[in-house]
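Student: missing the sequence, but the structure's below:
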């Protein structure tokens, strides 16, 4: 898939997700739908899902709806790619997760990753959206724009 095809696919998927979640207010249902549709839309998606901010432990993420192999159950803020995205509230794109300081290997087959902070309508962090690939350097600016656009439309 070339860059133009990938960008067009993200636009199609964004419309599909918006149509499916229209009128659904439950955040877990929305997350399950986003992770499912995106996971099946792209061949380079190996693990696709959410880590939610734990209301009882606000500096920790807990596994949420996902597609793929087993995920880590909990990730502290600042640890691994997801924890860094949560603490900085900035999207992280990592070409080689094994070179990322403090990487948490939930599945050793993961090679590259993108993690997007999920903010609610008040601008509060409620989760991070994590996508792993089993190939190196699979995420770029097109993925960033596509995923950030979908997450903002679904939760922001």
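Tutor: Looks like it came in fine. What you see is a predicted model, and the numbers here were worked out from it, not measured in a lab. Numbers count the residues shown, from 1 in each chain.
Student: switch to C-alpha atoms for all contacts and neighbour counts from now on
Tutor: Noted.
Student: distance between the longest strand seen in the chain and the chain's centre?
Tutor: The residue-count maximum for a strand in the chain (DSSP state E) belongs to strand 57-67. Averaging C-alpha positions (CA atoms, centre = their mean, to the nearest Å) puts strand 57-67 11 Å from its chain's average.
Student: just checking, what packs against the next helix-or-strand element following it?
Tutor: For strand 57-67, the following helix or strand on the C-terminal side (DSSP states H and E) is strand 74-76. When contacts are defined as 3 or more CA pairs under 8 Å, 6 or more residues apart in numbering; DSSP states H and E, strand 74-76 sits against strand 57-67, helix 80-88.
Student: that older thread, so which bits of the longest strand of the chain are buried?
Tutor: By neighbour count with 16 or more other CA atoms under 10 Å, strand 57-67 contains the buried residues 60, 61, 62, 63, 64, 65, 66, 67.
Student: what do you get for stretch 141-148?
Tutor: For stretch 141-148, a neighbour-count test (16+ other CA under 10 Å) marks 143, 144, 146, 147, 148 as buried.
Student: and the closest residue to residue 48 other than its chain neighbours, what does it touch?
Tutor: Closest residue to residue 48 apart from its sequence neighbours, by CA to CA, 6 or more residues apart in numbering: residue 131 at 4.5 Å. By CA atoms under 8 Å, 6 or more residues apart in numbering, the contact set of residue 131 is 45, 46, 47, 48, 49, 113, 114, 115.
Student: A further structure is provided below for comparison with the first:
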């Protein structure tokens, strides 16, 4: 599957994304439309989409034990209530989760990615953008699509909590520039700004 030939400028892409996000409150719908918009707007992509962070049961148990919380399921514990030692333990607990495939455009993708594995798992674990000019030189790269040659992954972090990552792949080496990184991080920030702090 290839993206259409029509491309948008960076300004047009930000404007279109802002319009989409203002018109809809459902995060899943917004992720689906952002994936499609990015895939249409940026040249030389073979995949654009989201992976969502899911903590495993033992990590969730650790989180609630650390806080002594009885917060009902589905309502997150805020980092502001944790001591420094608890925050450190919470970070360790969060490494036991995984990334699960979310809305995307492109070929069939890997469904689950362990924290710290591949470019997506590394971005999620480090909570830092990973811009990889040659994925074949990246230790532990996960080849969901063998056509991919370069990749950029931006973590989705809201109020100190990891929600997932935005992942873009290209069949061209060194496809993603620092300007692309800035643009995509701006798009992610705009998306995160639409979410309630308790999302």
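Tutor: In hand now; what should we look at? As the structure is a prediction and not an experimental result, all values here were calculated from the model.
Student: hang on, the earlier thing: quickly find the element holding the equivalent of the residue nearest to residue 48 of structure 1 over in structure 2.
Tutor: Using TM-score structural alignment, the partner of residue 131 of structure 1 in structure 2 is residue 168. For residue 168 of structure 2, the host element (DSSP H and E) is strand 161-170.
Student: Work out the gap between that strand and the centre of the chain.
Tutor: 2 Å.
Student: And the next helix or strand past it?
Tutor: Heading C-terminal from strand 161-170 of structure 2, the first helix or strand you meet, by DSSP H and E, is helix 178-193.
Student: buried set for the lengthiest helix in structure 1?
Tutor: Of all the segments of type helix in structure 1, defined by DSSP state H, the longest one is helix 3-21. Buried positions in helix 3-21 of structure 1, judged by neighbour count with 16+ other CA under 10 Å: 7, 9, 10, 13, 14, 17, 18, 21.
Student: So which residues make contact with that helix?
Tutor: Counting by CA under 8 Å, 6+ apart, 30, 33-34, 37-38, 41, 142-143, 146-147, 149-150, 153-154 sit against helix 3-21 of structure 1.
Student: hang on, isn't residue 129 of structure 1 packed against residue 53?
Tutor: No: look at residue 129 of structure 1 against residue 53 with CA atoms under 8 Å: they stay out of range, at 11.3 Å.
Student: Which residue is the nearest non-sequential neighbour of the residue sitting nearest the centre point of structure 2?
Tutor: Central residue of structure 2 (CA atoms, centre = their mean): residue 165, 0.9 Å from the mean position. Take residue 165 of structure 2 and drop its neighbours on the chain: the residue closest to it by CA to CA, 6+ apart is residue 155, 4.2 Å away.
Student: Quick one: map residue 95 of structure 1 onto structure 2.
Tutor: In structure 2, residue 95 of structure 1 lands on residue 133 (TM-score structural alignment).
Student: which ones are touching the spatially closest residue to that match that is not a sequence neighbour?
Tutor: The shortest distance from residue 133 of structure 2 to any non-neighbouring residue, by CA to CA, 6+ apart, is to residue 174 (3.9 Å). Listed by CA under 8 Å, 6+ apart, the contact partners of residue 174 of structure 2 are 132, 133, 134, 149, 150.
Student: for residue 86 of structure 1, same thing?
Tutor: Counting by CA under 8 Å, 6+ apart, residue 86 of structure 1 touches 77, 78, 117, 125, 127, 128.
Student: I'd like those residues laid out as CSV, including distance to residue 106 of structure 1.
Tutor: Output for those, formatted as CSV (distance: CA to CA, whole Å):
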residue, distance to residue 106 of structure 1
77, 16
78, 16
117, 19
125, 22
127, 18
128, 16
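Student: Considering the residues you listed, which are maintained in structure 2?
Tutor: On the basis of both residues aligned by TM-score structural alignment, their matches' CA atoms under 8 Å, what survives of the contacts of residue 86 of structure 1 in structure 2 is 77, 78, 117, 125, 127, 128.
Student: What lines up with the first one in structure 2?
Tutor: Aligned by TM-score structural alignment, residue 77 of structure 1 pairs with residue 115 of structure 2.
Student: So which bits of stretch 135-148 of structure 2 are buried?
Tutor: Neighbour-count burial for stretch 135-148 of structure 2, counted by 16+ other CA under 10 Å, picks out 135, 136, 141, 142, 145, 148.
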